[in-house]
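> what's the 3D shape of this:
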Amino acid sequence: MHATRSGITRRTLVKATAALAAAAPVPLLARSPKPARVGRYAGVAEEGVHAFKGIRYGRAARFARAVAEPWDGAPVTAGRFGPICPQRAMDDEAQAEDCLFLNVWTPETDPRAKRAVMVYFHGGAYTTGSVTDPLTHGARLAADGDVVVVTVNQRLNALGYAWLKPFGAAYADSGNLGQLDLILALQWVRDHIAAFGGDPARVMVFGQSGGGAKIATLMAMPAAAGLFHAAATMSGQQVQASGPGHAWARTQAFIAALKLAPGDVEGLRTMPVERLVEGLDAVDPIMGGPVYFGPVLDMTNLPRHPFWPDAAPQSRGVPMILGNVIEETRAFLNPRGPKLQGLDWSNIAARIQPEVKIDLDPVWVVEQYRRHEPGWTPEQVYYAATTAGRSWPGQVIEADARAAAGAEATWVYQLDRRSPIDPLRGAAHTDDIPYVFGTLAAKGSYSGVDQPARALSATMMRAFTGLAKTGRPGLSEWSPYRLPDRATMVFDDVVRLENDPRRWQRELWATAPYVQPGT
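Reported below is the predicted structural model:
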């Protein structure tokens, strides 16, 4: 029997899970609901709940603010996902500029049910991705968590975030159109989710990677105030937005890559979307790599940075979970790829340097890691350092900013459970998604479906749905994040609460400023 640092044992967790199961109603997955109709939308039965897919929530012309879709109209069979935003990924999916669609999974369509609502925004930075990913299908979360799940697609890349305001007032909302799409979707939820059995007064937004960053940005957008009542970000932060100067330089690089004249905004507005997507390979003039498009500090839709110089006051009262995975970068710095081939102590510093967003002497960094963890291999140091210097700092800054501002309702986690099906994968970026959604067996999941995976999924799902239902995670032992303790829930085969579990790494990387990717 192993006791956790918070005094919780494995036996305690098993007993608690069993007690909850005994008190629960008949599992919704055991039911076979008949297809339901809500308004003009005919849903389909899926894994014991009602699914409504491909509901249009808005329409938009290119580079213009979207307008809401009328609720009334011709009958629609909502049984398939709508097209996703055109992008340089997911080319096996139907793509179209007309991509403002959302999806709803609900245990029942009785307006009196008033279940908590969980609205998910997908990852892929601001450039790629979609909620059609099997990892984020909402049926099991709706059923096992007894909530209404909504997933949202919106405009991405240049279509959603190109900064065109210097071309005139007609483009005043550009730079943040993708964010405004999400606000329009949340307004749809506010106005219509009761008809699907949801409670518009209990709406939680959650998102992974870019989805979390979108949520952090919404927390500083006045038009989003009051549209959600809790938030959870999973490996996704937005400390700063892109400044308009940098955003304009990126737009100019994009226009040049498309071989348009510098002032030819009409050509940009009317060219075939396939050609516009090709231009996304333009080199970013600020950070290098493919050109970055993301939220812009436009002083109207986004009048301040989300978490600089502090946590945006409008959202300090919104209960929030912030999470990260212990070795994020194993997902995009392939352990089987060329960046790891021949890695040793003689070249590790040079290989770490281009992967981090904090400007420290990499030789000194490696020396600190070897001093603190003398038993680690070069590979372990490489992934720990690139995670702590690239993917984790934003979450620390956001959590500390909320704590410093007195936002008591903040909880932090890190996922430590390594993949049982791919040892080189370890615990990497995106690996918390199937645990929260309950999609352990879905394509793209590295969790496995063994008993420890199922137990952890039940625990993480209970934590997230608890926040949606009550404004507190559904784990009574999870203490809020306060300074200087920095209580952190470690999700692993043994779930435990620790104070500041990566303290020396946090302090090491805090000796120099963090550069938000994209700024």
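
> Please make it C-alpha for all contacts and neighbour counts, starting now.
Will do.

> In space, not sequence, find me the middle residue of this structure.
Centroid check for the chain by C-alpha atoms, centre = their mean gives residue 208 as the closest residue, at 2.0 Å.

> Just list the residues touching that residue, thanks.
121-123, 233-236, 430, 433 (C-alpha atoms under 8 Å, 6 or more residues apart in numbering).

> repeat that with 10 Å
120-125, 214-215, 232-237, 323-324, 429-433 (C-alpha atoms under 10 Å, 6 or more residues apart in numbering).

> From those residues, keep the buried residues only.
Neighbour-count burial (16 or more other C-alpha atoms under 10 Å) is assigned, among those, to 120-123, 125, 214-215, 232-237, 323-324, 429-433.

> what's the closest non-adjacent residue to the residue nearest to the centre of the chain?
Excluding the flanking residues, the one nearest residue 208 by C-alpha to C-alpha, 6 or more residues apart in numbering is residue 234, at 4.4 Å.

> Would you confirm that residue 279 contacts residue 256?
Yes - at 8.7 Å, residue 279 counts as touching residue 256 under the criterion of C-alpha atoms under 10 Å.

> Please provide the structure for the following sequence as well, for comparison with the first:
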Amino acid sequence: MVEHGPEVLTPYGALRGSAKDGVAAFLGVPYAQAPVGALRFRAPEPVEPWEGVREATAFGPTAPKRPYAPPLDALLPDPDIAGDDCLNLNVWAPWDRPDSATKEGGPESTTPDGGPRSATPDGGRPVMVWIHGGSLIHGSAAVPVYDGTAFARDGIVLVSVNYRLGVEGFGVFPDAPGNLGLRDQIAALTWVRDTIAAFGGDPERVTVFGESAGAISIAALLASPLAKGLFRRAVVQSGAPIAQPLDTARRTTEAVAARLKVPATAEAFARVDRDLLLEAQTEVTGKGSPLTGGHSFQVVVDGEVVPRDPAEALADGASAEVDLLMGTTAEEYRLWFVPSGVTDRVGPVAQRLLLWKTKVPSRTARLYRAGRPQEKPGEILGALATDKLLRIPLNRLADARLLSGARAGTYLYEFGWRSPVLDLGACHALELGFVFDTLDLPETRALTGPDAPHGLAAAMHAAWVSFAATGDPGWRPWDPARPVMTFGPGLPSLVEAPREAERRAWDV
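The predicted model follows:
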């Protein structure tokens, strides 16, 4: 049965969404003013209230960006929706039938043909806020894989957020605030705190979760005083707590400025046609990858949003009160190395040169080679890069929280089911369709293939739901035995200290 026209009344005005099978969706909802004109390189400003009922039945504009380069564009669908009002979000919420009784203390129905889902007896449902990845230059909340229906079906109010990308979100200028994209995320979380009760959500039970650049953003938010109190739990998927010093991060902005032949200032960039800006940005960042390096946009230590290195801040006890679930896929590197041919092109000599360049200890490299006698030099390089950039930092963070006596739980996972598509294996981003339980979508199947195990998706999705609702994903928290929940290649199972010899080899 299809229900039409549910409405909510927010502090900024009324919204009309759509509802189907007990789930309401409110799409393209602005949480800040459009970042154009004088606001283009400025911190987000609160959204202006509106009169009447605002339609919220279609995704809003995405942040300015270019598509992924082939062949990743076929594997990672990335909708591009034109418009200036890109600081918007989407809400999926469980929705009572129109004739359902409104519980005391919950929002009331506002229309005869559909109304706000009433709050649960304890004051509201758990809320999850999704921050998408994409190397801080791609992605959006409109990616079909991120559809929030399954979370709402299972009792979660799901929010997905757009934020500024590339040089407009993470450029470093002498005349503009740093980390504008992070400031956007904080503005969205502030909107959730002030508004989510209208959708039946509990602002005291917010879990922020994200993957890749979204996970790196969350690690920075965990260390940011400006985000303190805006969420109770966090999920970090395939990202580590990293940030660059301003002087290092500025080089990418300067390289874009050199391409454009303009000064590296926000004032000068604001006068550049956006298409030319995106073209220059793509040329500067197009030759690197998250694992091989090159020019890229990064979270920066700006002294305000991110006062210090996030890894150091978290190790010293920042967000010790926040429950934390984090992990990686087993073969992150294969998304970048396999389609591009790196695994086949890298020979023993090039491998050793790259390991020396990236300061991988020789003893560590020897151990990985000895344990992988059938793998190509490029695959061993990828395994080392995956662990150096992701698995080892997350293990160290879990250890630091354990040693510091963090009051909240810490849980680790690893996703190991292997995709048959292009021999991608358990690559970066593969777990997303499992977490969102969207395996049946064609956009998800582009990466997973048609026969991904629905039972594994049900188990992983349920763990994320349980963590958001209770702080416990369903397995033992981190302790000296180093428990890691492995999702695939077979049934989910708890493994203590996986690949421990390789992990220890980094402690030199």
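
> Quick check: TM-score for this pair?
With the length set by TM-score structural alignment, normalised by the length of structure 2, the two chains reach a TM-score of 0.84; 461 aligned residues with a C-alpha RMSD of 2.7 Å.

> From the contacts of residue 208 of structure 1, which land in strands?
120-121, 232-234, 323-324 (DSSP state E).

> Mind putting these into TSV with distance to residue 45 of structure 1?
As requested, those are exported to TSV (distance: C-alpha to C-alpha, whole Å):
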residue	distance to residue 45 of structure 1
120	20
121	23
232	28
233	29
234	29
323	32
324	34
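
> And the strands in the stretch 201-350 of structure 1?
230-234, 320-325 (DSSP state E, counting those that start in this stretch).

> Now that we have those strands, can you turn them into a markdown table and tack on distance to residue 196 of structure 1?
Formatted as a markdown table, the strands of the stretch 201-350 of structure 1 follow (distance: least, C-alpha to C-alpha, whole Å):
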| stretch | distance to residue 196 of structure 1 |
| --- | --- |
| strand 230-234 | 20 |
| strand 320-325 | 25 |
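
> nearest to residue 16 of structure 1, of these?
Closest of those to residue 16 of structure 1 is strand 320-325, at 21.9 Å (criterion: C-alpha to C-alpha).

> for that closest one, packing partners?
strand 198-208, strand 230-234, helix 393-404, strand 410-415, helix 451-470, strand 487-491 (3 or more C-alpha pairs under 10 Å, 6 or more residues apart in numbering; DSSP states H and E).

> Single out the most deeply packed of these.
Of these, the one with the most neighbours on average (mean count of other C-alpha atoms under 10 Å) is strand 230-234, at a mean of 27.

> quick one: it to structure 2 mean distance?
Strand 230-234 of structure 1 differs from its equivalent in structure 2 by a mean of 0.6 Å after superposition (mean C-alpha distance after the TM-score superposition for structure 1).

> Does anything pack onto that strand? Which helices or strands?
Right, strand 230-234 of structure 1 is packed against strand 115-121, strand 198-208, helix 210-218, strand 320-325, strand 410-415, helix 451-470 by 3+ C-alpha pairs under 10 Å, 6+ apart.

> If we use 8 Å, what do you get?
Other helices and strands packing on strand 230-234 of structure 1, by 3 or more C-alpha pairs under 8 Å, 6 or more residues apart in numbering; DSSP states H and E, are strand 198-208, helix 210-218, strand 320-325, helix 451-470.

> what range in structure 2 matches the first one?
Alignment of strand 198-208 of structure 1 against structure 2: residues 201-211, by TM-score structural alignment.

> Kindly report the same for the third one.
Counting by TM-score structural alignment, strand 320-325 of structure 1 pairs with residues 324-329 of structure 2.

> Now that stretch on structure 1. Mean distance?
Stretch 324-329 of structure 2 sits 0.5 Å off on average (mean C-alpha distance after the TM-score superposition for structure 1).

> what about stretch 285-300 of structure 1, how long is it end to end?
Distance between the boundary residues of stretch 285-300 of structure 1 (C-alpha to C-alpha, to the nearest Å) amounts to 25 Å.

> before we move on, the earlier item: compare residue 279 and residue 256 of structure 1 and say which is more crowded by neighbours.
Shown here are residue 279 of structure 1 and residue 256; by other C-alpha atoms under 10 Å, residue 279 has more neighbours (21 against 14).

> This completes my enquiry, with thanks.
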